[in-house]
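Colleague: sequence unknown, structure follows:
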């Protein structure tokens, strides 16, 4: 990938089913990945454990959307226990920043006061959302962010949540691994849908954040 590669070029890659990765944070090379097996999280059968549902209902965090996109990406790129390196290098960080400015990349953030304690970011294209990375600095913060993301996607009419690779962390939510041809079929169907990553409105009105109970209700009604 050369310096002339733009955010619009990256969107075209997603539409073909490939995504970028780097070998290390300080390595400026970027590779396009098209794995034989793909991790996806089915929205209609998204699973939330009883413990996690109780946690979400307690609203341990204030969940915000797109208020600190660059900070979320930066924190996702930091080293963490069990992960000394990251695939998010500076060219990738720059491209996603551009996608965010264009309205195609979004962050879901878990705050406590002025402290950002967890979140995730990804790319929205038609009826598909491509989850890129998540981080957590407090117990369950990234999980709460994921649950609120799923509620938003269901409300917006999305049909595909791409997790890229299957992990034990995602398997608890019902994630599954599918073949490349099956992924291409699901992607084609998603690109024919006009998903809307709109701001959700809670029971208290547009000025209030969606509560955990309201997010759970959206997910339950979709299953």
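Modeller: Happy to help now that I have it. The structure displayed is predicted, hence computed values, not measured ones.
Colleague: alpha carbons only for contacts and neighbour counts from here, please
Modeller: Noted.
Colleague: those strands in the chain, which residues are they?
Modeller: Shown for the chain, the strands assigned by DSSP state E span residues 19-21, 31-33, 37-40, 62-65, 105-112, 115-125, 128-136, 160-164, 176-179.
Colleague: Ok, which of these comes nearest residue 87?
Modeller: strand 19-21 (5.3 Å; CA to CA).
Colleague: what helices or strands is the closest one leaning on?
Modeller: Contacts defined by 3 or more CA pairs under 8 Å, 6 or more residues apart in numbering; DSSP states H and E place strand 19-21 against strand 31-33.
Colleague: what separates the strand it packs on from the chain centre, distance-wise?
Modeller: Offset of strand 31-33 from its chain centre (CA atoms, centre = their mean, to the nearest Å): 19 Å.
Colleague: what's in contact with it?
Modeller: By CA atoms under 8 Å, 6 or more residues apart in numbering, the residues outside strand 31-33 that reach it are 1, 18, 19, 20, 21, 22.
Colleague: mind listing the helices for the chain?
Modeller: Along the chain, counting by DSSP state H, helices occupy 7-16, 50-57, 69-76, 90-102, 141-155, 168-171, 180-190, 212-222.
Colleague: In addition, the following structure is provided for comparison:
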């Protein structure tokens, strides 16, 4: 990752973050208590091509059983807190956490939450602007919770007409789902296309993925 100059840091609010994402940069802080955060970019950018998404067989079986419930933006504070408490989550400073909460109030943050027996068990959150979704962090308090959330998210992104799922960097965890690295130039082209789109409601499409038999039918079409 490369530390770059981004929108003014004099007032690092949600509006500046939206500007940064649209400039192909993303925010990270040095630690949980950091007063400032930095802007970064990557020469090679991680994405998950939405129509080349792969779901491992064991996860398909688990999703088809449906022994979990899915919610959208019902546990945002809990999601942010658990993601920040992860060993690699200290980049989410208290100030960044507040900015994400502001983005949620503005309708630009999406929290995909998985629960078992009414208890929050994990998921993921990210920021979305037009046809671009910028994945920020995932957490699993129960096995596979973040993977289940990711699978529902991709189904919803397809339904809503998105064309970018940005993962920023690469991880072995996400490579199993078809994540790949592309050049910054190629990323910029995809981002520009995504920002020109006017997709339908992502939240509504996520809720649609919870309808009876939807995921079983969708998963049958996925590699």
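Modeller: Received it, and whenever you're ready, just let me know what you need. Note that the coordinates shown come from a computational prediction; the quantities given were computed from them, not determined experimentally.
Colleague: TM between them?
Modeller: Scored by TM-score structural alignment, normalised by the length of structure 1, the superposition of the two chains gives a TM-score of 0.89; 214 aligned residues with a CA RMSD of 1.9 Å.
Colleague: most neighbours per residue, which of the helices of structure 1?
Modeller: helix 141-155 (a mean of 24; mean count of other CA atoms under 10 Å).
Colleague: That helix vs structure 2, mean deviation?
Modeller: In the superposition with structure 2, the average deviation recorded for helix 141-155 of structure 1 is 0.6 Å (mean CA distance after the TM-score superposition for structure 1).
Colleague: before we move on, the earlier item: want to throw the strands of structure 1 into TSV with distance to residue 170 of structure 1 and mean neighbour count?
Modeller: Converted to TSV, these look like this (distance: least, CA to CA, whole Å; neighbours: other CA atoms under 10 Å):
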stretch	distance to residue 170 of structure 1	mean neighbour count
strand 19-21	19	17
strand 31-33	20	14
strand 37-40	9	21
strand 62-65	20	20
strand 105-112	17	24
strand 115-125	13	23
strand 128-136	11	23
strand 160-164	8	24
strand 176-179	9	16
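Colleague: got a markdown table for those, with distance to residue 192 of structure 1 too?
Modeller: Below are these laid out as a markdown table (distance: least, CA to CA, whole Å):
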| stretch | distance to residue 192 of structure 1 |
| --- | --- |
| strand 19-21 | 20 |
| strand 31-33 | 23 |
| strand 37-40 | 18 |
| strand 62-65 | 25 |
| strand 105-112 | 19 |
| strand 115-125 | 10 |
| strand 128-136 | 9 |
| strand 160-164 | 11 |
| strand 176-179 | 20 |
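Colleague: quick one, which of these is nearest to residue 85 of structure 1?
Modeller: Using CA to CA, the strands of structure 1 put strand 19-21 closest to residue 85 of structure 1, at 12.0 Å.
Colleague: Now do residue 168 of structure 1 against residue 177 of structure 1, distance only.
Modeller: Between residue 168 of structure 1 and residue 177 of structure 1 the computed distance is 11 Å (CA to CA, to the nearest Å).
Colleague: and what of residue 96 of structure 1?
Modeller: Taking CA to CA, one finds residue 96 of structure 1 at 25 Å from residue 177 of structure 1.
Colleague: To which residue of structure 1 is residue 83 of structure 2 aligned?
Modeller: The alignment partner of residue 83 of structure 2 in structure 1, by TM-score structural alignment, is residue 76.
Colleague: Report the contact partners of that match.
Modeller: 88, 120, 133, 134, 135.
Colleague: swap in residue 95 of structure 2?
Modeller: 34, 35, 36.
Colleague: thought the first one was touching residue 92?
Modeller: If I follow you right, that is residue 34 of structure 2. No - Residue 34 of structure 2 is beyond contact range of residue 92, at 9.0 Å (criterion: CA atoms under 8 Å).
Colleague: who has more neighbours, the two?
Modeller: Neighbours were counted for residue 34 of structure 2 and for residue 92 using other CA atoms under 10 Å; residue 92 has more, 28 against 16.
Colleague: ok, and the closest non-adjacent residue to that one?
Modeller: residue 84 (5.3 Å; CA to CA, 6 or more residues apart in numbering).
Colleague: got the contact list for that neighbour?
Modeller: Neighbour list for residue 84 of structure 2: 32, 90, 91, 92, 93 [criterion: CA under 8 Å, 6+ apart].
Colleague: so how many other residues sit close to the second one?
Modeller: Right, the one you point to is residue 90 of structure 2. 18.
Colleague: I'm done for today, thanks for sticking with me.
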